[in-house]
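**Q** Just to be clear, the model below is a prediction. Sequence and coordinates:
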Amino acid sequence: MCGILTFISSRGAAAERSDAIAAANERLHHRGPDETGMELIDTDVAIAHKRLSIIDVESSHQPMWYSGNRYVMTYNGEIYNYKELRAELIEKHGAEFATQGDGEVILAGYHHWGPNVAARLRGMFAFVIWDRQQRRAYGARDPWGIKPMFHLHTDDGVYFSSEKKALMPFTDPNDLDRENLAHYLTLQYPPEPGSMHRGVNRIAAGHYVEFAPGKPVEATRYFNPDFRPRSVDNPQKLYDEIAETLRESVRMHMRADVPVGAFLSSGIDSTGVVAMAREFNPDILAFTIGYEGLGQYNELDVASESAQHLGVKLIGTTIGAQEMMDALPKIVWHLDDPIADPSLVPLYYVAKKAAEHVTVVLGGEGADEFFGGYGIYREPLSLQAIQGLPKGVRSSLRAVSKVIPEGVKGKSFLERGTTDLERRFVGNANIFGEEEKRRLLRGYDSSVDFSAITGPLWAECEGLDEPTRMQYVDIKTWLRGDILVKADRISMAHSLEVRVPFLDPEVFKVASTIPVDEKVRLRGNHTKFALRQALAKVVPPAIVNRPKMGFPTPTRVWLANEMFEWADNILATAGCGHLIDLEYVRGLLRDHKEGKADNSRKVWTILVFCLWHAIFVEQSLDPGIERATSQLAAKPAVGSMVS
């Protein structure tokens, strides 16, 4: 796992940027503290790199060269089928290798297969290859977007980086993307491929790019998730196929020359991964987190029971409200863009604990999107009765719902049942609606609507059943914008690599064929039904049908109590009042404290943005260094609000 920073000059003047590139590369040190590499390639390219050594620790240094120094590459990720590809390249093409690692396999694959190499890779990756002979670059990102890659185009050339913070010295921090701010307030993250700064974008998941200096970048989509649900005559055969495919994925994801552990929550996804990982390493360590004095949020007890049942050692840690306040500025710095997901905080602390013992951990990300794990996927089934009514009747019921007071039973059901799926479901988060954003945003633009993000996705999956269409939208939005950014940035904050066995092409091949009634069922309140049956033989019986939690965070409780003054001070002193009506948000916070409404997610969304703005726009706060706590305590405005 590594950090990438590459500059390709449009005028053969890469040397002019070498010092600035080397300095910016230090912002990525947490991604790869084991080695630092920096090279000028002719007059065209400056490549900087930070390496976290996982495979072929003694060799596979970067930047990496191949074929008589024709190609040079900087690479972040892991290729799990590199041994199989290496054997094929040797047998069919006579390829030669100087290392035992996975990076050189990418270079050899590009030499022999060209841009199609990306589609052959089974793993998580983001890389840039420079062909000195053709004076042409090729870059790619993995199918799901597990590993990040930002790019910035300027008159001087093109920059690529694993994290946006390394590109900020080369652009204007005040040039905000107002559309993505509006989308953030709804989705709780700025959607791919953009970012919160105009001009700084991401290579989209499942795409590769090709370009020459001074020429436009050409992007090609090499992968798109294709759901093809089929009828199942023998359910047990399906369950066995899921189990064996996942087991093989776990086995491949454990390939490493360093210690591998796993995260363990109270749910079936991580428990299933730990159970299968133990088959290949009986001494695997598992890590979990809990909260001081808040048993209803605590997963420690359930995780401990699961660990005991599986026979693995569990290492737990606990945090309180103060730890949440202390860590949030650092977390926002690592994120690059604001993500208003409170579970970032417990993930930060459990990753910190894991990094004390291992270099790699396995996680359960992707299981919900692949197998139908979110409760909202059952909604189309529960709304069938009202959705089947004539359009005129539904319109009348819609009008009735508008006059029913907030909080009255039945209002939400009527609203949802009389709203088309494409307007009802925007992904797994829907923080602020348009009417409230009109009140919240300075300079609200009614033409900026979330449908600009989700509309094309609904069109791409037309013809599928509604729960599967929801999965497709989540894979393209929620998974990429929240789940995987969270996993990458927070683990890398501690120089820890998270691997995700569910997000594997072979696992998706099976998951994509599962019919809707094997994913979600109203009777019994089931989600991920087929996956639960597939894992029933390896996880504790109490976990098989346990509702999803996944490191829940007591934000609702703490914002009304221990964290109220801290949050109110942030809102009172933040420097982004020209963008957001912060007094309105303070009112939401007071209503939350008084128990008038649960506004915790709305308030948290703005708190995260306030800190992000202080760090990346105002640049009045720099929590990316160890003395962040003393900095915050010393500052009278933004600093004092997190002391």
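**A** Perfect, thanks for sending it.
**Q** contacts, neighbours, all on C-alpha from now
**A** Fine.
**Q** I'd like to know how far V485 sits from Y374.
**A** Noted for V485: a distance of 19 Å to Y374, by Cα to Cα, to the nearest Å.
**Q** Repeat that for E91.
**A** In this structure, E91 and Y374 are 45 Å apart, going by Cα to Cα.
**Q** Same drill for these two, tell me which one is more crowded.
**A** Y374 (22 against 10; other Cα atoms under 10 Å).
**Q** And the strands in the stretch 201-350 of the chain?
**A** Under the criterion DSSP state E, counting those that start in this stretch, the stretch 201-350 of the chain carries strands at the ranges 207-211, 218-221, 260-263, 285-291, 313-319.
**Q** What is the distance between stretch 238-247 and the centre of its chain?
**A** Remark: stretch 238-247 is offset 25 Å from the chain centroid, using Cα atoms, centre = their mean, to the nearest Å.
**Q** What residues of it count as buried?
**A** Neighbour-count burial for stretch 238-247, with 16 or more other Cα atoms under 10 Å as criterion, is recorded at L238, Y239, D240, E241, I242, A243, T245, L246, R247.
**Q** same deal with stretch 278-289?
**A** Result for stretch 278-289 [16+ other Cα under 10 Å]: buried residues R278, N281, I284, L285, A286, F287, T288, I289.
**Q** thinking the fourth one is in contact with I315, fair?
**A** Yes: applying Cα atoms under 8 Å, one finds L285 in contact with I315, separated by 7.3 Å.
**Q** hey, where'd the helices end up in the stretch 251-400 of the chain?
**A** Assignment of helices within the stretch 251-400 of the chain using DSSP state H, counting those that start in this stretch yields the ranges 268-280, 300-310, 321-335, 344-355, 367-371, 379-382, 384-387, 391-403.
**Q** In addition, the following structure is provided for comparison:
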Amino acid sequence: MERYVGIYYREKTTTVEEIIKNIKLENYETYMECGNVFLAIDIKRTEDEPSVLATDETVLLFSGICFNEQELVEKVSLDADVPFIEALEILYRKNGEGIFREIRGYFTLFIYDKLAQKAMLVRDQFGTNFLYYHEFTDGFMFANSKKAIVNTLKDHRVDQKALQQYLSFQYVPNPQTITENIFLVPSGNYVVFDETNQRSTKLYYDRSFHPVLTEKHALIKRIREALYDSVFTMMEGKTSIGSFLSGGIDSTFVAAIAKDIKPDLKTFSVGFEREGYSEIEVAQESAAKLGVENISKVITAEEYVDRLPEIIWHMEDPLADPACVPLYFVAREAKKHVDYALSGEGADEFFGGYNIYREAESLKMFNYIPSVLKVGLNKLAALLPDNVKGKSFIERGTTPLRDRYIGNAKIFEEDEKKSLLLNYDDKFTYRNVTQPFYERVADEPHTTQMQYIDIHTWLPGDILLKANKMSRANGLTVLMPFVDIRVFEVARELPLHYTIAEGTTKRILREAARGIVPDHVLARKKLGFPVPIRHWLKDELYDWAKTLIEESGTDEYLNKQEVLNMLERHASGKEDLSRKLWTVLIFMVWHQIFIEEKFAFQKEKQAINVS
């Protein structure tokens, strides 16, 4: 694994010299000064090591994995021995920013163009890798780990606007982080600093959908070819590779293809002791039918909460998706046997896999109700008690999509945050995050709009965040064949009746998997990664949660009495407040780690900081 941190500056001021001094205290393996750029690099494994090139015209740093490296090299030279970093510089000089779209892989990129007097930070098309930055008067600092910037600046304050958004999304939406004045480059974008150090963010890869009417058998053929090519490309040259395996179609499809390439493939699964919250048995059945070995781990409530601080430390920002913890454990098990693991992330967003995408069909009747009447119905529904059957249905049907859908998870509504946050600001609602995306797809069907929102927010902010951070926390590299520009180029052309139709999700993907994936998987409903948080917060984790709330140093941000009241209402069984509680509790754990500094591993494990 690798980490790097760099500074771009106009003049070497005392501020710059102080930052460089602090970086050197972190004991990186290599330091480089290239004109107006200072770089510190720490290499943990050869393939992922950052490549650096410094010429009279350019300083370029590439970090990550490029799956079409040879293809790009051949565009500039017939000599296969030309280093990839040199080919990249030549292609940049020839095609400018257009070269970013051609890189197939998981990467971050820094370019200082001396001729144009500009510097750029680039993040891969879907946001599998992470690139943070902090601006100062004469330049900016950048790193693939937020901790690298925080430790250098010796300053770590909570961004209360980011906290306000986190409470709705269960993650901090890009480009914000939970830390003041530290930002993330958005997925599929690059950030440019011009000759006056003015910053602008530009989209280079559009992840919109453009349906093309195509015969079903032709689409099935294209999906299979794209996925087989992606799995083969990611496995090529890797002997120490396995595959995560849940009870769902996505990971099973990937594992089935991988088994054709590597017959002795090992697969890895996790689950929980509580009945109904484990997919291990289904995964084992799938593994038996595929003819592959399955290694599984059962997680207890005690293990779950014991590892939580370390997990959030690796996450760097709070993420309240309970599935990040089992992902940590399955990565830990996998690392005992392999260096790489294939996984099924991305299929739901690209191929329409979430049940909520079918909502437009169930709410179709409201399209025929006059707007004035819908407003009245909405007001009437608001007056009904929460436990009245049909209230939520009426509210959803009479509320415009852009005012209610912010992604696959929605935790706190704005009025709920007003009673929870001590410094609520009504100028920063969740609509600030989603509105720009809705404007780009205003004329698209509702399901397409929902997919577009998820690909730009939920996918990089939650799904890929936990996949990246949890695998790297264990020294494992996760490879996601669905998260591939060549797979997405197929998925983006699917008409809706091939995704959400016939009472199911991912319709065409299921048909493409038929004959490859065992039948018992094809017929299963989507479960996600079930975690028994709802039960635990009433029983095994009740005391832990209450103590955390009472001892948390978050009094300047949160109404802690309201949080305690929520815990009591949940424990009594009057309401299911598990997801809301978990979102607040995770922020409190994050605060204990990074602000209160209650955990010793913060300093002990700095040497394995990866992002």
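**A** Yep, it's here. The structure presented is a predicted model; accordingly, all values stated were derived computationally and were not measured.
**Q** Could you get me the TM-score between them?
**A** Superposed pair, TM-score by TM-score structural alignment, normalised by the length of the second structure: 0.93. Supporting alignment: 604 aligned residues with a Cα RMSD of 2.3 Å.
**Q** what residues are up against the residue sitting nearest the centre point of the first structure?
**A** Nearest to the mean C-alpha position of the first structure, counting by Cα atoms, centre = their mean, stands L484 at 1.7 Å. Listed by Cα atoms under 8 Å, 6 or more residues apart in numbering, the contact set of L484 of the first structure reads G145, I146, K147, E365.
**Q** The last one -> the second structure?
**A** Residue correspondence to the second structure (TM-score structural alignment): E365 of the first structure is matched to E345.
**Q** Quick one: residues contacting that match.
**A** E345 of the second structure makes contacts with D250, S251, I463, L464, M480, F482, V483, as judged by Cα under 8 Å, 6+ apart.
**Q** For the last one, give its distance to R157 of the second structure.
**A** Applying Cα to Cα, one obtains 33 Å for the distance of V483 of the second structure from R157 of the second structure.
**Q** One more: the fourth one?
**A** Noted for L464 of the second structure: a distance of 25 Å to R157 of the second structure, by Cα to Cα.
**Q** before we move on, what about the first one?
**A** The spacing between D250 of the second structure and R157 of the second structure, counted by Cα to Cα, is 39 Å.
**Q** circling back to that earlier point, tell me which of V483 and R157 of the second structure has more neighbours.
**A** For V483 of the second structure versus R157, neighbours defined as other Cα under 10 Å are more numerous around V483 (26 against 13).
**Q** who are the neighbours in contact with the aligned residue in the second structure for V332 of the first structure?
**A** Under the alignment by TM-score structural alignment, V332 of the first structure pairs with I312 in the second structure. Applying Cα under 8 Å, 6+ apart to I312 of the second structure gives the contacts P318, L319, I586, V589, W590.
**Q** Taking these, tell me the two that lie furthest apart.
**A** Pairwise distances among the contacts of I312 of the second structure were taken by Cα to Cα; the largest, 10.5 Å, belongs to L319 and V589.
**Q** got the contact list for the aligned partner of M480 of the second structure in the first structure?
**A** In the first structure, the residue paired with M480 of the second structure is V500, using TM-score structural alignment. Counting by Cα under 8 Å, 6+ apart, V500 of the first structure makes contact with H253, L362, G363, G364, E365, G366.
**Q** tally of neighbours for the closest residue to V500 of the first structure other than its chain neighbours?
**A** Nearest residue to V500 of the first structure, sequence neighbours excluded (Cα to Cα, 6 or more residues apart in numbering): G363, at 5.2 Å. By other Cα under 10 Å, 23 other residues sit near G363 of the first structure.
**Q** residue boundaries of the strands in the stretch 1-150 of the first structure?
**A** 2-9, 35-41, 45-51, 64-66, 71-79, 123-131, 136-141, 150-154.
**Q** Mind putting these into TSV with mean neighbour count and distance to S447 of the first structure?
**A** Converted to TSV, those look like this (neighbours: other Cα atoms under 10 Å; distance: least, Cα to Cα, whole Å):
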stretch	mean neighbour count	distance to S447 of the first structure
strand 2-9	28	36
strand 35-41	17	45
strand 45-51	28	41
strand 64-66	18	47
strand 71-79	25	38
strand 123-131	24	34
strand 136-141	23	31
strand 150-154	19	26
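**Q** Out of the ones you listed, which is closest to R221 of the first structure?
**A** Proximity to R221 of the first structure (Cα to Cα) singles out strand 136-141 among these, at 9.8 Å.
**Q** Name the residues that touch the closest one?
**A** With contacts defined as Cα under 8 Å, 6+ apart, strand 136-141 of the first structure is touched by 115, 118, 124-131, 147-149, 203-213.
**Q** what's the answer for stretch 510-526 of the second structure, then?
**A** With Cα under 8 Å, 6+ apart, stretch 510-526 of the second structure has contacts from 220-221, 223-224, 247-249, 252-253, 256-257, 286, 289-290, 353-355.
**Q** can we see that at 7 Å?
**A** I220, I223, R224, G247, G248, I249, T252, F253, A256, S286, K289 (Cα atoms under 7 Å, 6 or more residues apart in numbering).
**Q** Quick one: buried ones out of those?
**A** I220, I223, R224, G247, G248, I249, T252, F253, A256, S286.
**Q** Please tell me how far K94 of the second structure sits from K75 of the second structure.
**A** 11 Å.
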